[in-house]
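S.K.: Sequence first, then the predicted structure, then my questions.
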Amino acid sequence: MAPDTTAAAATAGLPQERRLVTAVPGPRSAALHERRRGAVSDGVASTLPVYVADAAGGVIVDIDGNSLIDLGSGIAVASVGNAAPRVVDAVQEAITHFTHTCFMVTPYEGYVAVAEKLNEVTPGSHAKKTALFNSGSEAVENAVKIARLATGRTAVVVFDHAYHGRTNLTMALTAKAMPYKAGFGPFAGEIYRMPMSYPFRDGLDGKEAAARAISQIQTQIGAGNVAAVLIEPIQGEGGFVVPADGFLPALSEWCTANGVVFIADEIQTGFCRTGDWFACDHEGVVPDLITTAKGIAGGMPLAAVTGRAELMDAVHAGGLGGTYGGNPIACAAALAAIETMEAEDLVGAARGIEAIARPRLEALAAETGRIGEVRGRGAMIAVEFVARGTTDPDAAAAGAVARACHAAGVVVLTCGSYGNVIRLLPPLVIGDALLSEGLDVLADAVRGL
């Protein structure tokens, strides 16, 4: 298939094509992997041990010269593409001035400008304020801190299949034991897990699923004890579970009626990924606090909590922060990444990706009988593998398909509480031809089961 020649790819200078010159991984990657084994903790795993030399647009080029189609975006981080021109230019300019001063010691404009932009683009027209951090886990931890302090309550409600991070508190908030929680306890207390709306598996509509969860909250905790309800509007690591329409609005309304802080974890779903600026926009849900990271800064480490000004200001001076939070280089990258999203209509691009991918995946499901459901929105699409003729999870099938894709030069990711889901998170700047070729490879892998 002819290579793509999108503007982003042409500027970055990498041909947008799948090209295999060795096995995957190749000999140079294998040699470097041996070095890694002697130097890097075995606790740090990699999905596909090819070692990257260059990446741009929708491709990753490894040190053996293989060019792989990227349908993972570093887990939704490189949404504007790797080496996005505006991001590169902004980082190069910023780094000539200073690399760090610590905003808590001597502040700078970039931090303020990012906060202003997040206050503008996140859901809701109310007065908002923002605090910046380094990672999604930090953002979630600080959102919980803010909610507890502002309400004077301690209980935090989370959901089945949730993933919120790897720190002690966010492990407690996360549902899946292996590999995230196993052996790392004891965990933080006052965390309560409720049933998620999972239409493929529970058969409930949104209002029914919300009523079930709310009933359990009121019975098991008591509304007056709940500081926050924390939820991913579309679950990420848990399997791209999309709640039934009406579920999120009902939870949000219950929170408002009971003085509970509604926190939307949009770390994976945010910044155009789902075909809206934020996944909450789909049903007009306005969270009290929203956590963001991943796609915010074109690959630079940055995260944020944005929320109602009165909540954000409830914290005493010095109660929020961190040495590297809102690093000036990351702030420059974030402003450039958001500018790219606006200028290149990456909301529209995400919807275009869904328009190509969803019909093909649904046809593949009907053809093979191995896919129980195709779900997701925008450029956040997943397929859940089941044993033929049942809804029983089939993790072995998902693993086999992922391995086949990797060997053929296409990066895909598995996920799900049962390990039976393949998730697609392509860069929003990927060309149509490259995306279609990646889907061809995936389809061949599923047919080969």
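M.R.: Cool, the structure landed. Just so it is clear, the model here is predicted, and its values are computed rather than measured.
S.K.: Going by C-alpha atoms from here, please, whenever you check contacts or count neighbours.
M.R.: Noted.
S.K.: How many residues are close by residue 309?
M.R.: 16 (other CA atoms under 10 Å).
S.K.: what about the closest residue to residue 304 other than its chain neighbours, helix or strand, and which?
M.R.: Once flanking residues are discounted, residue 304 sits nearest to residue 132: 4.4 Å by CA to CA, 6 or more residues apart in numbering. Element membership for residue 132 (DSSP states H and E) is strand 128-133.
S.K.: Residue 310 now?
M.R.: helix 309-312.
S.K.: same for that helix, what does it pack against?
M.R.: Contacts defined by 3 or more CA pairs under 8 Å, 6 or more residues apart in numbering; DSSP states H and E place helix 309-312 against strand 128-133, helix 136-151.
S.K.: Of all those, which one comes closest to residue 51?
M.R.: The minimum distance between residue 51 and those falls on helix 136-151, with 24.6 Å, by CA to CA.
S.K.: I'd like to know which elements the closest one is packed against.
M.R.: By 3+ CA pairs under 8 Å, 6+ apart, helix 136-151 packs against helix 168-173, strand 226-231, strand 261-265, strand 289-292, strand 303-308, helix 309-312.
S.K.: okay, pairing it with this:
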Amino acid sequence: MSTHLSSAVMADPRELSRRYLAGGIASINRQADPDIVFSRAQGAYLWDTNGKRYIDYHAAFGPYALGHNDAAVNDAVKRVLEEGDSLYGSGTTELEGRLAELICGCAPFLESVALLNTGSEATYQAIRLARAYTGRDHIIVMQGGYNGWHNDVACNLMTPLSELGEERKGEEYPFLPISAGIPVAHQQLVHPVGFNDLEAIRTVVARHKVAAIILEPILQNIGIVKPLEGYLQGLRSIADEHGVVLIFDEVKTGFRHALGGYASIAGVNPDLAVYGKAIANGYPVAALGGKKVILDLFVDKDAKRRVLLAGTYNAHPVMVAAAIATIERLKSNDGEVYREFERKGAWLQAEIEGIGKTLGKQILVGRQGSALCPYFMDHMPVSWHDLAANHNFAVDGAIRKEVIADGIYTFPIPVKQWSISAAHTDQDLEETVKVLKKVFASAKL
């Protein structure tokens, strides 16, 4: 080991990051209080640099559906490395065609697929395809949704009500960027609306030449906010009536809830769907799939209609091997993993809500399969505005910090998703409930 590397390893990683990394951290979304440096992870557990073990429900924002360092996934990666499979830089590889076949076999509306590296890349390409396909420029996004970091969608996430103003049922909200550097002219093409508000969709479609509606079918960046009955079906009908491309951002919902994503559970087929996170159990892969007639714009003979698809690391063999192994595991035993997700998730939900009833306190749990979020309000939220107006954010934040101190790790920001993995045991869940009983009993709800 070189002297330089040795000294770097011994240095406080926080100090190194603050000195050399832009912003002091590789992704600003990872900033958290308490500021813990983790040193390793295995299965359902994390360990910090002091050797303390945590039962992990953060799962790095959700990708670890199988648990950290899943043996089957890691073995597939090792085989690729040992056999010398590489990124050749020309032509295709054996693995990428196999992964595309597996993905397309997960849902009937997946006729073709493009392989990318991140969810943000995939939503970027989905919107560009929609604009090319329709010849229109405007898009609709959801207040409280997150679809990536690029100009079209870097807006209107967890907007304070002091900035957002009154609820605008049937109308759009102003574009409220979550990043500097987005041109005003570009902002005028993007129209945020409230989730579960079909009338607002109709209003925007009537006013503008809309290319696409893009949304998480469940808002999983503000916990678990589900679509109301008929909402997704209503979006499908509006899109069909007006020639709008319907895009489901299933970066968080896809492969965690079902092989065909939440679309297959809801019975609503989008025109395009985007996947990431759980598709490769923590390895950086994303996929954009859907109607072949739209995806074929990547190779359209008319240069004026052709959409550029490029990326040196698209379908890197290591990542593709991880995705193949993950999907094969999720498919095994006729989807046994998903049955276990539902069993564990339902049990934990019932226990948490039961604690609330015992204490006479308002605790509700939004849940879909293995993803859940406790809410401290008297009803399940249906939109960001509803959640922001009624949820007890102070209690939520305080509880998260207390359970972390007791060895249960969930991201210490209110209304962020908890994720159960296939590696969580019943004993892990029971230990978690024991901690929650203690913490909830002392909370000022």
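M.R.: Structure received. Just so it is clear, the model here is predicted, and its values are computed rather than measured.
S.K.: Could you report the TM-score for this superposition?
M.R.: Here the TM-score for the pair of chains, by TM-score structural alignment, normalised by the length of structure 2, is 0.82; 396 aligned residues with a CA RMSD of 2.7 Å.
S.K.: Under the alignment, what does residue 40 of structure 2 map to in structure 1?
M.R.: Aligning on TM-score structural alignment places residue 40 of structure 2 opposite residue 54 in structure 1.
S.K.: For the nearest residue to its match once chain neighbours are set aside, give its distance to residue 143 of structure 1.
M.R.: Nearest residue to residue 54 of structure 1, sequence neighbours excluded (CA to CA, 6+ apart): residue 61, at 5.1 Å. According to CA to CA, to the nearest Å, residue 61 of structure 1 and residue 143 of structure 1 sit 37 Å apart.
S.K.: Who has more neighbours out of these two?
M.R.: Between residue 61 of structure 1 and residue 143, residue 143 has the larger neighbour count (other CA under 10 Å), namely 29 against 24.
S.K.: Surely that one is in contact with residue 289?
M.R.: Yes - counting by CA atoms under 8 Å, residue 289 is a contact partner of residue 143 of structure 1 at 6.9 Å.
S.K.: Now for those two: what residues contact both?
M.R.: 263, 305 (CA atoms under 8 Å, 6 or more residues apart in numbering).
S.K.: Please pull up the equivalent of residue 243 of structure 1 in structure 2.
M.R.: Aligned counterpart of residue 243 of structure 1 in structure 2: residue 227 (TM-score structural alignment).
S.K.: doesn't residue 217 make contact with that match?
M.R.: Yes - here residue 227 of structure 2 reaches residue 217: they are 6.8 Å apart, a contact under CA under 8 Å.
S.K.: Neighbour count: these two, which is higher?
M.R.: residue 217 (25 against 19).
S.K.: Excluding sequence neighbours, find me the nearest residue to residue 349 of structure 2.
M.R.: Among residues not flanking residue 349 of structure 2 along the chain, residue 365 sits closest, at 6.0 Å (CA to CA, 6+ apart).
S.K.: ugh, typo on my part, it should be residue 311 of structure 2
M.R.: Per CA to CA, 6+ apart, closest to residue 311 of structure 2 is residue 116, 7.5 Å.
S.K.: Also residue 301 of structure 1?
M.R.: That would be residue 134: by CA to CA, 6+ apart, it lies 5.5 Å from residue 301 of structure 1.
S.K.: now stretch 216-236 of structure 2, how far from the centre of its chain.
M.R.: With CA atoms, centre = their mean, to the nearest Å as the basis, stretch 216-236 of structure 2 stands 13 Å off its chain's centre.
S.K.: Start and end of it, how far apart?
M.R.: End-to-end for stretch 216-236 of structure 2, by CA to CA: 14 Å.
S.K.: Tell me the buried residues in that stretch?
M.R.: By 16 or more other CA atoms under 10 Å, the buried positions in stretch 216-236 of structure 2 come out as 216-227, 231-236.
S.K.: about what we covered before: and the residue nearest to residue 304 of structure 1, what does it touch?
M.R.: Applying CA under 8 Å, 6+ apart, we find residue 132 of structure 1 in contact with 111, 115, 139, 302-305, 321, 325-326.
S.K.: if you set the cut-off to 6 Å instead, what comes out?
M.R.: 303-304, 325-326 (CA atoms under 6 Å, 6 or more residues apart in numbering).
S.K.: Out of those, which comes closest to residue 447 of structure 1?
M.R.: Taking CA to CA as the measure, residue 447 of structure 1 lies nearest residue 303 of the contacts of residue 132 of structure 1, at 39.7 Å.
S.K.: Check whether the closest one really touches residue 295, as I assumed.
M.R.: No - using CA atoms under 6 Å, residue 303 of structure 1 is not in contact with residue 295; the gap is 9.4 Å.
S.K.: Is the match of residue 243 of structure 1 within a helix or a strand, and which one?
M.R.: Judged by DSSP H and E, residue 227 of structure 2 forms part of no helix or strand.
S.K.: same thing with the one 10 residues further on?
M.R.: When secondary structure is defined using DSSP H and E, the element that contains residue 237 of structure 2 is helix 231-242.
S.K.: That helix vs structure 1, average offset?
M.R.: When structure 1 is superposed, helix 231-242 of structure 2 averages 1.4 Å from its matched positions, counting by mean CA distance after the TM-score superposition for structure 1.
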